[in-house]
Structure formats: structure tokens, C-alpha cells
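need a 3D model of the following:
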Amino acid sequence: MSIEKTCTNVWNNCLQVIKDNIPARSFATWFEPIKALRIEGDVLTIQVPSLFFYEWLEEHYVNLLRKTVKQQLGENARLEYNIVVEKSSNSNPYTTNIPSNGNGAAGSKQSIPVPVALNRDIKNPFVIPGLQKLQVNPQLNQNYTFDNFIEGDCNRLARSAGYAVAQKPGGTSFNPLMVYGGVGLGKTHLVQAIGNEIKKNFPDKLVIYVSCEKFCQQFVDSLKNRTINDFVNFYQVMDVIIMDDVHNFAGKEKTQDIFFHIFNHLHQSGKQVILTSDQPPKDLSGLVERLLSRFKWGLSADMQIPDLETRMAILQKKMYSDGIELPYEVVEYVANNIDNNVRELEGAMVSLLAQSTLNKKEIDLDLAKSMLKNFIKNSHKEISIEYIQKLVCDYFEVPVEMVKSKTRKREIVQARQISMYLAKSYTKTSLKSIGAFFGGRDHSTVIYACQTVVDLIETDKKFKSYVQDIQKKLKLS
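From the prediction side, this is the model:
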């Protein structure tokens, strides 16, 4: 068997173990691009796309990598990285080896600076005509920062990549950085936070934030006014372009063609491009293939609907910023029932505060329920422990009376623990009352059951799907 084949087999075996221990999205981002190069004795060498890639693996997955490699090659096994480092945009990449223990000297990224002269005759589409000197207002909202961006599992990859870009714009493998996701999930906040951080770290860099719609309008105006060269030159001298909602390029072939050339110039010059979209590049329609291929060059990171804890943290952060205090149960109630997007979540809180002020009423749970019925789903129907218990038992096809019994059969214990967990999450019932309802058990049993469910959700994909299915049924009831 050849060395290459042995190397590939060993790494594939490692990947099988790694895949079972991390989320699919993380595996696709951080492990699928890795190539196995060679095995020399007990040393496995793998190739990663960039120095930042290596640093991320060492910071977040070093223990998992160490265990899996030792599992394949024995206790004396070592892992080395072969890092692709670009010397310049016009040259072939070279590689450097770094051992996994972090003691190896990392080769610094090589680049050839591209001089940019700010021509006084370039017209700036963001300022009044006739301005003699190129002075760029980055068009950024100063309120959008990393400090007030709440991180959670739903956005951790996008936030981490965005922060890395802000520390080294144009100098990471995340170029372009594409942030995608549904409406109101924080895409614009994140990319503007990147822009603001870059301006803070590098005041002399030219940063511009522009919506795709605005860019298209400017292009049409430049055609009418015969100033297309000024339009292109303006964007080509930028150090960082942040373009929002690139899905709006769909069907606009001439505008796509112009942006394609601007993109190429910026990328080849080591400048940073940041994009947002409502879908990943592979699902975008109406865009020419050569532009889509450019969007796929860097990293595409999704923004998902935030989980309950993240939604509560978002509300608490907003309350703190506005100098407002609300009872914990009100925050929990709003966050529990509004799970579409962050914008709707904050809108509901603003509405609640307005109603409280106008009616001169103190905000409590009853007021929240009555005033936010237009926002909150299912507010007309209070979920009871009985209903949760019946739903869970029907789902697992076990008798309700068995869940209240003393039996320790695995399927009964599972149904009982999930019922307790959901009762705690979806009702205002105390732990003591929940325990009493399930056959006279005490509150410590409920706490243990809830913790067990949380642990299994994090480690058992099948169990997690059970809980999610039941939660969907609860929300639709």
C-alpha cells in the first residue's frame, strides 16, 4: 500500500471520529478543506489553507485532534501542519510546516503592498458633487459594534470570522466574507460592526458600507451622467467594501459585470470584501456564474435564529443600554414566544414599554401577555403540564400513568425527564409543583432531569431531534 493511500486512510478515519463530535456546520467549515499529505513514522502531516485556519484549529480543536491522531497512530503520534501562505496575488502559494504543539515558528504572511494614489478628480458618489478631495464617509452606524453584538451558537462562526477580519482586513483567508441568513437576524449589525472595528484599528483605511440597491442606483446614475470611470475608480481605491443584500444583484447583468471587475481589482490588491445575503452563494439565483464563483472564494457563514438564552441576552442588553429594568419572567416570556428574528423581538419590547408608559401601568407578566398578543404566538392558549405530559407520552407511545409511576424503564424515564424539562421551560409552575405532578417527586429530581435533558441535547443528535419535534408541536398547538 502506498504512503499516500495510508496517509489518506488514517486521516479519513480521524475525520469519521471528529465528525461525530462536532456540529456539521463546523465540520464542513474547518475540516473538509484539510488535505492529508504524508506520514513519516508517527508524524501525520496535514495541509490547511491559511495561518489563521491553523490558529483556529489549535485554539478550538487541538484536544480532539490529538486524541483522534493518537487513536490511529499510537501514543507517540504527532500532528504537523503544512500551511499554504500566499506570497502575493500573482504568485503561486508556498507552504511551511508547523508542529501541533504550538512551539513551531510560524512563517509570516508575505504580501506585496499595492500603492494607491487618491486622484483629486475621482468623484465620490457619497458626497455633494464638486468636492475637490476624496473624503469618504464610511456610511456606518456607530451604534453597531462588537460590544453590543450578542454572540450565541446561532452566529458564533460568523462573529468569530468577522472579528478576525476586523483585526487583519484583507489578510485572512476570509476574503470575501459572506454573511447570510434570514431577515432580522443581525447580518447588517455584524458587518457594520466589522467596519467600525476596522476604522478604530486602522483610521487611515478607506472603508465604505453600501447596500446593493444603492450601488445599483449609483451605477445607473453614472451611466446617465457618463461618469462610469469615476464610479469604478471610487470603489477601486477603497480598502474595505461592505455590501449589504447582494441577492439584489439578481437580473442586473450590467451591474454585476461592473461589480465583478471591482471585486477582482480589490481582491488582487489584497483589499477586503464583505458581503451579506439572504441565502448562501450556492442558492442565489439570477447571478452570473463568474460572480457567484468569486463569492465562494472565501468563507460563507450563516446567521441562524437565536436560541432562547441568546434571545434573552439580546433583550437584557437592550434594556441595559436604555437604562430599563424589567422582571425576569417578563423577559423570559417575550423571548420564549417570539423566536422569528431579533428585529421582531426588539419591536415587541419597544411596544410593551410604550404601552406601559401610555397607560401608566407597571410592567408585569399579565400586562406583557395582554399587550403583546399581536406579537406573541399562542398567547390565547396557556400551555399546561397536563398538556405537555400527554403530548410527550403520545409522541413516545407510552401510557401517561407510567410516567407518574416508579418504574425505571429507559423509555419511561426518557419521557418523564423530557416532560419535566418542557414543563419547566413552557410553564410558570415551580419545580416543587412539577415534581409533585410526576408521582410526588421532589424538586431535586426535576433539576436532575432538566440537566440530563440539556446534556443529551448537546451530545446525542437523535435525542435532540426528539425534543425539537415535541417543541414544534407545542408551538403549533
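
make it CA atoms for all contacts and neighbour counts henceforth
Fine.

pretty sure residue 388 belongs to a helix, no?
Yes - applying DSSP: H, G, I helix; E, B strand; the rest coil, one finds residue 388 inside a helix.

tell me what the helix or strand hosting residue 309 is packed against?
Residue 309 belongs to helix 308-321 when assigned by DSSP states H and E. Here helix 308-321 touches helix 328-337, helix 342-359, going by 3 or more Cα pairs under 8 Å, 6 or more residues apart in numbering; DSSP states H and E.

check which residues of stretch 327-341 are buried.
Neighbour counts over stretch 327-341 (16 or more other Cα atoms under 10 Å) mark 330, 331, 332, 333, 334, 335, 336, 337, 338, 339, 341 as buried.

contacts only, for the fourth one.
Listed by Cα atoms under 8 Å, 6 or more residues apart in numbering, the contact partners of residue 333 are residue 365.

compare with the first, here's sequence two:
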Amino acid sequence: MEQGEEARRDTAGVGAARAFELVQKELVSEYGADFYGSYISPLRLVAELNGVLLFRAGSRIAKERLNQQVVDRLGARMRAYEPRVQKIQILLEHEIPADVRALADARIEEARQADPEPARPLELTFETFADGPSNFHAYTVAQMIGAGVGVTFPVWLVHSPPGCGKTHLLNAAAHEAIARGRKVLFMTGQEFLECFQSALHKKRDSSSFKEMVRAPDLLIIDDFHRICGKRATQEEAFDTINELTRRGGQIALAANHGPDGLEGLDDALKAKLKGAAVSEIAEPDAPLRRKILDARVAHHARANSGFSVAPEALDMIADRMHVTGRELDGAVCQLLIEWKISGGITVTLEAAANALQSKLAEGAERRITVQLVQKVVARHYNMSVQQLLERTRRHSIARPRQVAMYLACKMTHASLPDIGQRFGGFDHTTIMYARDRIAALSETDPNLKAELEGIARAVRREP
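Got it, this is the predicted structure:
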């Protein structure tokens, strides 16, 4: 008998609470840290009634995803440690019977006094999303999809650099759609890939997978770029989009790039996405960064009574850290640590500058991004960024694209491979060629040199 199986046999009958504690360690490796942290970690065992275990989910969308993807595996793993477990029920707070809820609340308070529970993750709803000019289009479309009024665009793709709020908007749309009684399936691209591959290669039958992904009213796939380059999976995604939309369903996708920038995307799926509604989220400007900081400080203050940051400190961070919302969240977490170390004193401007010294320096260096260069170059040549990224050798597009590549090399700290990815998956040698070609031409063409200097000035002036 294997060591793991023997350990399970020896610990049989450990009780539901201990069994859940042991199972959680296994679920991290099975589902991955991101999925576990978002959906399984907030799960709380509140009662055991004649072999039926009642768990409280952290949110409505978490309940849906747990019931779709986790509950059967959770039950099987729990029974390996505690054979008396017969059934798992995952409920929301208001769905738990009143007498059970009262007992659970008493236990939670008792546990909190002994070991305070960490703050719950930010609820990813429209109410907690900080909107501004850089994300307003995506925010508005996501609201329409959540409300079920976006039927005129059955497929929606939202794209941005990592950390700009795509996942937040998808979750918010899912929350709203579920609240309105729609059937929603939320997956990541990696989950779509793994579930399909498992059905195809292990079970030799993908019919159950097809039924699962084509059944909902709204199918949401985050990190859709994860399936790029996987031919069979892309074909299945293409068929899923066609079948689900044919019968009136909707699909919302999020990726790090638009259709032209997704490396490895096959032609059929690329054409399908080009015909979809597309929203781009840019990195936040200073007013939106300030808004995000306010929201994150308020969130942490709810779990840490007295936590506060001086307004001038937040102004300084918003002005100097030209980064994404995710990185601003990290900055606030750093300030929370500073606040606790100082004994609960309001974080001052000086204290914030000291605590975030490395982040502030990094944020200042990253003020000019590849995305910003693309935006300004496209505007200079009177075209859209999407046109600039087209894979074509037409001089009217190829030359501006080379100019943008050259300036990205000169004005940003991005590596050559990263710049290549930002331009739709070009190899780093292509970026080197464009850089050297434009540099050589500017040495012999004073007009081009002046043009490059003018574009560079426009990039630096861009807010």
C-alpha cells in the first residue's frame, strides 16, 4: 500500500473539521494557487447534520464555481479522511438555516478571539470596481452583459496588460448575471484547456465537456490567451462559440492582447474574435490611480480598525507610481504593514515614501510603456493601435510599426522579447531589425530624425 493511502486509512474518522483542514492542502495542488485563493480558501465549514456538511461560500459566483468544479472532488477527498461524510452542500450566508447560522457565528467569534481571521478578499463586483477613462468602455459593456441587455454583441473580448481589472469585470458581470437568474459558467483559459484535454485523452469522450461549456446562458473565459497554440483546443473553442451563440447565449473573454496580438491564435478563431465586440483597458491615469488607492485603503480599514493613510501620501503615490491597479494594491498592503509596525499611527507622507522607496523608483521608471508608445505613434500616423499591430508588409503600416518598435526600445525598460509580445508575438530579432533599421535611416534622413524626436516629445507629454 502506498504511503499516502496508508496515511488516509490511519486517519479515517478524524472528524469533519480536521478532514477539511487536511483536504485543503491537497486542493491547492489540484486546482492551483489562484483558483484556490479566490474560491476555496474563503470556504467555511459551518455545520454537520447527519453526514451532510454545510459550507458557506464567500460569494454567489464562488458558490456557482464550487458547485460546478469542486463539490464532487471535495466530497470524495473528505470521505477518504472521514467516511461518515455523505453529502456536501455549499450555501450562501442567507441560505444557511437560522439556528445553524447562529451556532456557526458563535464558533466563528470564538475562533476569532483565539486567532483573528484574516480579511476576506475584495468582493469582485461592479460596486468595488474603480472606473475611469481608461476602463470606462469595458466597464460599461460588462454592466450591459451582466444585466443581459448586450444581446446584440454575443461575443465580447476585453484585453489589457495584466493587473488592469479584466478579471474583476468578468467576475462582476457574472455576479450580476447570476443574480438575475441566468446560468453562468466561469472558467479560465487554463481550465478550459485542461478539462478539454482530459476529456479528450483520458476519457476518450469529450461529449460531457461539450455539454458543460455549451449549456450556460453566459460563458466567461478569463486568460483566454492560454489556449493559443493548442490546435484541438482552439477548434473546440471555435465550435463552442458558434454553438452557444447560435442558440442565443453570450460569451465574454479576457486576454492580455487583442485578436491581432494573440500569438498562436489560428485564423478561424482570430477572424471570429475580430468580428466580436472588443474593449481595451489601458493602465490607469493619475486620478484613477488615486481612486483605486482610496478604495483599497477603505477595504483594508474595514478589517483593520484605525488603519489610515495621509491624503498627501496617497496623492504622492498616485502621481509617482505609474503602474496597474494590482500593483497599487500591493503598495497599500505595504502601507498596512508599515501602519502595524508603527503601532497604529496614520501613515504619513514621509513614512509612505520610506516604505515604498523601491516601488516608487520602479513606478517612475515605468512611466513610459510600450502601450503608451503604440498609442502615440498610431495617433501620429492617423491610424488605430489595432491597425498598427496588423501583420502586413504594406509600407503604410509596416513603417509606423517599425517606428513604434524603435521608440519602444529607446524609451521603455521592456526587454526585446516583451516588446515583441506587445506587438503581436514578433520574435526579438524582428524588434532588433526594426530598431537598427530606423536608427540607420534617421542618421541619413533629417526629416525622419525630426519626426522621431517629435513623436518622442509627444510620448513624454502624454499624461
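
between the buried residues of stretch 327-341 of structure 1, which sits nearest residue 415 of structure 1?
In terms of Cα to Cα, no member of those lies closer to residue 415 of structure 1 than residue 336, at 22.1 Å.

now do stretch 386-401 of structure 1: everything it contacts.
Applying Cα under 8 Å, 6+ apart, the external contacts of stretch 386-401 of structure 1 come out as 403, 411, 412, 415, 418, 419, 422, 423, 470, 474.

the third one - that's part of a strand, no?
Think residue 412 of structure 1. No - using three-state DSSP, the assignment for residue 412 of structure 1 is helix, not a strand.

element containing the residue nearest the centre of structure 2?
By Cα atoms, centre = their mean, structure 2 has its centre lying nearest to residue 167, at 3.4 Å. Taking DSSP H and E as the definition, residue 167 of structure 2 sits inside helix 166-179.

could you point out which element follows that helix?
Past helix 166-179 of structure 2, the next helix or strand by DSSP H and E is strand 184-188.

that next one: how far from the chain's middle?
How far strand 184-188 of structure 2 lies from its chain's middle: 13 Å, per Cα atoms, centre = their mean, to the nearest Å.

likewise stretch 318-335 of structure 1?
Counting by Cα atoms, centre = their mean, stretch 318-335 of structure 1 comes out at 24 Å from the chain centroid.

how about the strands of structure 1, start to end?
Here structure 1 has its strands, by DSSP state E, at 35-40, 43-48, 78-85, 94-99, 177-181, 207-211, 240-244, 272-277, 299-303.

read off where the fourth one ends up in structure 2.
This points to strand 94-99 of structure 1. No residues of structure 2 are matched to strand 94-99 of structure 1 when aligned by TM-score structural alignment.

show me what counts as buried in that strand.
Of the residues in strand 94-99 of structure 1, those buried (16+ other Cα under 10 Å) are 95, 97, 98, 99.

hang on, the earlier thing: helices and strands around the helix holding residue 167 of structure 2, which ones?
Looks like helix 166-179 of structure 2 contacts helix 60-69, helix 136-147, strand 184-188, strand 218-222, strand 250-255 (3+ Cα pairs under 8 Å, 6+ apart).

just give me the match in structure 1 for residue 240 of structure 2.
For residue 240 of structure 2, the equivalent position in structure 1 is taken to be residue 262, counting by TM-score structural alignment.

ok, now residue 291 of structure 2?
The equivalent of residue 291 of structure 2 in structure 1 is residue 313 (alignment by TM-score structural alignment).

burial of the closest residue in space to its match that isn't next to it in sequence, as a residue count?
Among residues not flanking residue 313 of structure 1 along the chain, residue 150 sits closest, at 7.0 Å (Cα to Cα, 6 or more residues apart in numbering). By other Cα atoms under 10 Å, 18 other residues sit near residue 150 of structure 1.

residues contacting the aligned residue in structure 2 for residue 150 of structure 1?
With TM-score structural alignment as the criterion, the equivalent of residue 150 of structure 1 in structure 2 is residue 130. With contact taken as Cα under 8 Å, 6+ apart, residue 130 of structure 2 is in contact with 288, 291, 292, 295.

how about a markdown table for those, with neighbour count and distance to residue 261 of structure 2 added?
Formatted as a markdown table, the contacts of residue 130 of structure 2 follow (neighbours: other Cα atoms under 10 Å; distance: Cα to Cα, whole Å):
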| residue | neighbour count | distance to residue 261 of structure 2 |
| --- | --- | --- |
| 288 | 19 | 26 |
| 291 | 18 | 30 |
| 292 | 25 | 28 |
| 295 | 16 | 32 |
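
which one of the residues you listed is nearest residue 339 of structure 2?
The nearest member of these to residue 339 of structure 2, counting by Cα to Cα, is residue 295 at 17.1 Å.

which residues does the closest one contact?
Applying Cα under 8 Å, 6+ apart, the residues near residue 295 of structure 2 are 128, 130.

if we can go back for a sec, how about the helices and strands packed on helix 166-179 of structure 2 in a markdown table, adding distance to residue 282 of structure 2 and mean neighbour count?
Listed next are those as a markdown table, based on distance: least, Cα to Cα, whole Å; neighbours: other Cα atoms under 10 Å:
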| stretch | distance to residue 282 of structure 2 | mean neighbour count |
| --- | --- | --- |
| helix 60-69 | 26 | 19 |
| helix 136-147 | 10 | 20 |
| strand 184-188 | 21 | 22 |
| strand 218-222 | 17 | 25 |
| strand 250-255 | 13 | 24 |
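
now the ones you listed in TSV, with distance to residue 265 of structure 2?
Compiled in TSV, these are given as follows (distance: least, Cα to Cα, whole Å):
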stretch	distance to residue 265 of structure 2
helix 60-69	27
helix 136-147	22
strand 184-188	17
strand 218-222	15
strand 250-255	12
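
go through the ones you listed and name the closest to residue 229 of structure 2.
Comparison of those against residue 229 of structure 2 by Cα to Cα identifies strand 250-255 as nearest, at 14.1 Å.

equivalent range in structure 1 for the closest one?
Strand 250-255 of structure 2 covers residues 272-277 of structure 1 once aligned (TM-score structural alignment).

can you say which of the helices and strands packed on helix 308-321 of structure 1 is nearest to residue 79 of structure 1?
Among those, helix 342-359 sits nearest to residue 79 of structure 1 (Cα to Cα), with 42.0 Å.

mean distance, the closest one to its aligned residues in structure 2?
Aligned to structure 2 and superposed, helix 342-359 of structure 1 gives a mean residue distance of 1.1 Å (mean Cα distance after the TM-score superposition for structure 1).

tell me what angle that helix forms with helix 308-321.
Interaxial angle of helix 342-359 of structure 1 relative to helix 308-321 (axes from the mean of the first three to the mean of the last three Cα atoms, to 10 degrees): 50 degrees.
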